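A.B. asks: Based on what follows, work out the 3D shape:
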Amino acid sequence: MLVSQTLIIVYSLLGGPGTHTGLFTVTVILTAFFSGGNEYPRIRNAIIAYCTFSFLFLEFYFQLFPPILSFESLYLEWLRRTIDFGLIAFTLGISFDIAKEIRNSDDEIENEREKSENLLLNILPRTIATQLKLDHGVIAERYEESSVLFADIAGFTVMSSTMAPDQVVQMLDEVFREFDDLARRLGLEKIKTIGDAYMVAAGLPERRSDHCEAIFKLAVEMQDLMREKFSIKYNGLALRIGIHTGPVVAGVIGTVKFAYDLWGDTVNTASRMESHGVTGHIQVTEAVYEKLKNRYTFELRGELDIKGKGKMKTYLFPV
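C.D. replies: Model (predicted):
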């Protein structure tokens, strides 16, 4: 670029301003920006300063002195046309290159946006993620009708103590991936996993009237999957499930790591149904039984002393 600008100066001094050679200074400046200008800003700025100074020097020089050589008018005319067309071609080339870079940048930005969107949707429900992007305040809502399921792998602590850490993680990942697929297919919302426990909710964030039926269907399919596949593969692996239905409060907590969670007596009761449940069965409260008794056959387990709740009548669904 320095050599090019020096040749421009020499040719301009020889032929004068009528050659239009000094206009090629613009191409040198543009090239300085697009040929590593961001990586070497000092060199770029030095070249730009040199080009600017030389262009101004030539403009003032020809106000005082004539060109060294006198070219014929026909030669100057064709030279000017050649230079003008050359500048137009160079400018168009740079413009197309800039447009291409912008399109590539837009595509990269869109790809990264989609990745971020998918990551966010893996953490939060779609409606909550959309609301979070629009509103940075507290996101919380009460749902009068919802159902909550807790599932726990029976004997997991003892089993995991005899397995290598990577085998434990691989087993949980395989099981929970299958559960995720079931929940997604039924339109239910996975809330979280806690160790070997799995929590799902129905009727939120999008309300639905069949929340209890949907979450019970998930429980049945989870038990079937555990019995027909994972129990055989992992030496008698079994599942304990508890379900309760009622009002909950749902919302987003955290500022660094977002979490969509549920609170309320319904959540606590569903957890107690699981922890006081029977391996290989689905234990439900009387509220769930009343909603589903005409569609499924339950066994009355009787009244249990539930921690924090006292005596509660519960029902079992053997699968």
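
A.B. asks: Going by C-alpha atoms from here, please, whenever you check contacts or count neighbours.
C.D. replies: Fine.

A.B. asks: Tell me where the stretch 201-319 of the chain has helices.
C.D. replies: Ranges of helices within the stretch 201-319 of the chain are 211-225, 231-233, 265-275, 286-292, based on DSSP state H, counting those that start in this stretch.

A.B. asks: between those helices, which gets nearest to residue 77?
C.D. replies: For these, the distance to residue 77 is smallest for helix 211-225, at 83.6 Å, taking CA to CA.

A.B. asks: Quick check: closest non-adjacent residue to residue 138.
C.D. replies: Leaving aside its sequence neighbours, residue 138 sits nearest to residue 252 (CA to CA, 6 or more residues apart in numbering; 7.4 Å).

A.B. asks: what about the residue nearest in space to the middle of the chain, which helix or strand?
C.D. replies: Residue closest to the average C-alpha location in the chain (CA atoms, centre = their mean): residue 116, at 2.3 Å. In this structure, residue 116 sits in helix 73-123 according to DSSP states H and E.

A.B. asks: returning to that earlier point: between the helices of the stretch 201-319 of the chain, which gets nearest to residue 166?
C.D. replies: Across those, closest to residue 166 is helix 231-233 (CA to CA), at 16.4 Å.

A.B. asks: Now that closest one: buried residues?
C.D. replies: By 16 or more other CA atoms under 10 Å, the buried positions in helix 231-233 come out as residue 231.

A.B. asks: Now show me the structure for the sequence below, then we'll compare the two:
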Amino acid sequence: MEVVKWSNYLYGGNGNLAEKILWRLSQHSEDLEEEVLRRTTNLLDERAKCDAILARFLPSSVVRQLRSGSNVIPEMFELVTLMFTDMPDFGAYVARHPPLRATTVLAELDMLFHALLSQYAVYRVENISDSYMIASGVPVANGTQNVLEICSLAQAVMRRAPEKLSVYQELPIKVGIHSGPLAAGVIGTKKPKYCLFGNTVNIASRMCSHGISGRIQLSDSTADVARTVYPQLMLEERGWIAVKGAGEMQTFWLQF
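C.D. replies: Predicted coordinates for the structure are as follows:
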């Protein structure tokens, strides 16, 4: 009698001991399945968060290759369009104002780009302080579409900057754009970084540094594609200018 009472206390209800053990095993199995499902869901959520963070530093296609254990082999791209932006007077501004004020300016600038980048097929390669380097056509080639994507982004930046940047009148942005071939690949293992190499990078940078605040300067190679394929992009000829490391180049202003 005592054994029966004790088994009823442990397993609940009526029935023999074997039935109660089987019932408890069944319940335990269901509990384990629920726990596994819960932990799997949490793991997938954390993985998605991790991928979102990695996507800020590496293209999503590269993240997938690295996660699968594949080596990211450097590639040559025949046509990539690069955009460099800069606030020429930011250094002098920092010297005149408290550090927190400069931080606010950079935060506003980052919010501006963050809001716009997702609307175009572009990748933010790098940004240092007030300078940004953005590309289209890597790591997935997209024909001449990269010219339209970068030019459209540049126009959006210049249109939105006056309303989104509290100091835009004092710190206007200038933009330089160039299109051409380059190589791209992941450098580093502990802190991998997607890097672009080639003279196209140098000339795109020069288009910015040789530009004028408040304007978008295009190289002739970008302008050729724009005029031929995307006539909706309105250009104005600037003329020939001396470009460091490249000699005389014909450049154009992109209207916005």
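
A.B. asks: related to what we said a few turns ago, name the helices or strands packed onto the helix holding residue 116 of structure 1?
C.D. replies: helix 25-34 (3 or more CA pairs under 8 Å, 6 or more residues apart in numbering; DSSP states H and E).

A.B. asks: cutoff 10 Å now
C.D. replies: helix 25-34, helix 126-134, strand 189-194 (3 or more CA pairs under 10 Å, 6 or more residues apart in numbering; DSSP states H and E).

A.B. asks: Let's have these in JSON lines, adding mean neighbour count and distance to residue 209 of structure 1.
C.D. replies: Output for these, formatted as JSON lines (neighbours: other CA atoms under 10 Å; distance: least, CA to CA, whole Å):
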{"stretch": "helix 25-34", "mean neighbour count": "18", "distance to residue 209 of structure 1": "61"}
{"stretch": "helix 126-134", "mean neighbour count": "14", "distance to residue 209 of structure 1": "18"}
{"stretch": "strand 189-194", "mean neighbour count": "17", "distance to residue 209 of structure 1": "15"}
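
A.B. asks: I'd like to know which of the ones you listed is closest to residue 278 of structure 1.
C.D. replies: Comparing these against residue 278 of structure 1 with CA to CA, the closest turns out to be strand 189-194 (19.4 Å).

A.B. asks: between the closest one and helix 73-123, how big is the angle?
C.D. replies: Going by axes from the mean of the first three to the mean of the last three CA atoms, to 10 degrees, strand 189-194 of structure 1 is angled at 70 degrees with respect to helix 73-123.

A.B. asks: can you redo the helices and strands packed on helix 73-123 of structure 1 as TSV with distance to residue 273 of structure 1?
C.D. replies: Output for those, formatted as TSV (distance: least, CA to CA, whole Å):
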stretch	distance to residue 273 of structure 1
helix 25-34	67
helix 126-134	28
strand 189-194	16
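
A.B. asks: Spatially nearest residue to the counterpart of residue 179 of structure 2 in structure 1 (excluding sequence neighbours)?
C.D. replies: Matched across to structure 1, residue 179 of structure 2 falls on residue 245, judged by TM-score structural alignment. Nearest residue to residue 245 of structure 1, sequence neighbours excluded (CA to CA, 6+ apart): residue 147, at 4.1 Å.

A.B. asks: just to revisit the earlier point, show me what contacts the residue nearest to residue 138 of structure 1?
C.D. replies: Contacts for residue 252 of structure 1 (CA atoms under 10 Å, 6 or more residues apart in numbering) come out as 124, 128-129, 132, 137-141, 258-262.

A.B. asks: Out of those residues, which sit inside strands?
C.D. replies: Among those, the members found in strands (DSSP state E) are 140, 141, 259, 260, 261, 262.

A.B. asks: which one is whichever residue in structure 2 pairs up with the fourth one nearest to, not counting chain neighbours?
C.D. replies: Think residue 260 of structure 1. Aligned counterpart of residue 260 of structure 1 in structure 2: residue 194 (TM-score structural alignment). In space, and not counting its chain neighbours, residue 194 of structure 2 is closest to residue 186: 4.4 Å by CA to CA, 6+ apart.

A.B. asks: what does stretch 164-182 of structure 1 contact?
C.D. replies: Contacts to stretch 164-182 of structure 1, defined as CA under 10 Å, 6+ apart, come from residues 153, 156, 159-163, 183-190, 193, 195-198, 200, 217-219, 221-222, 225-226, 229-230, 233-234.

A.B. asks: List only buried entries from these.
C.D. replies: Counted by 16+ other CA under 10 Å, those give 153, 156, 183, 187-190, 196-198, 200, 218-219, 221-222, 225-226, 230 as buried.
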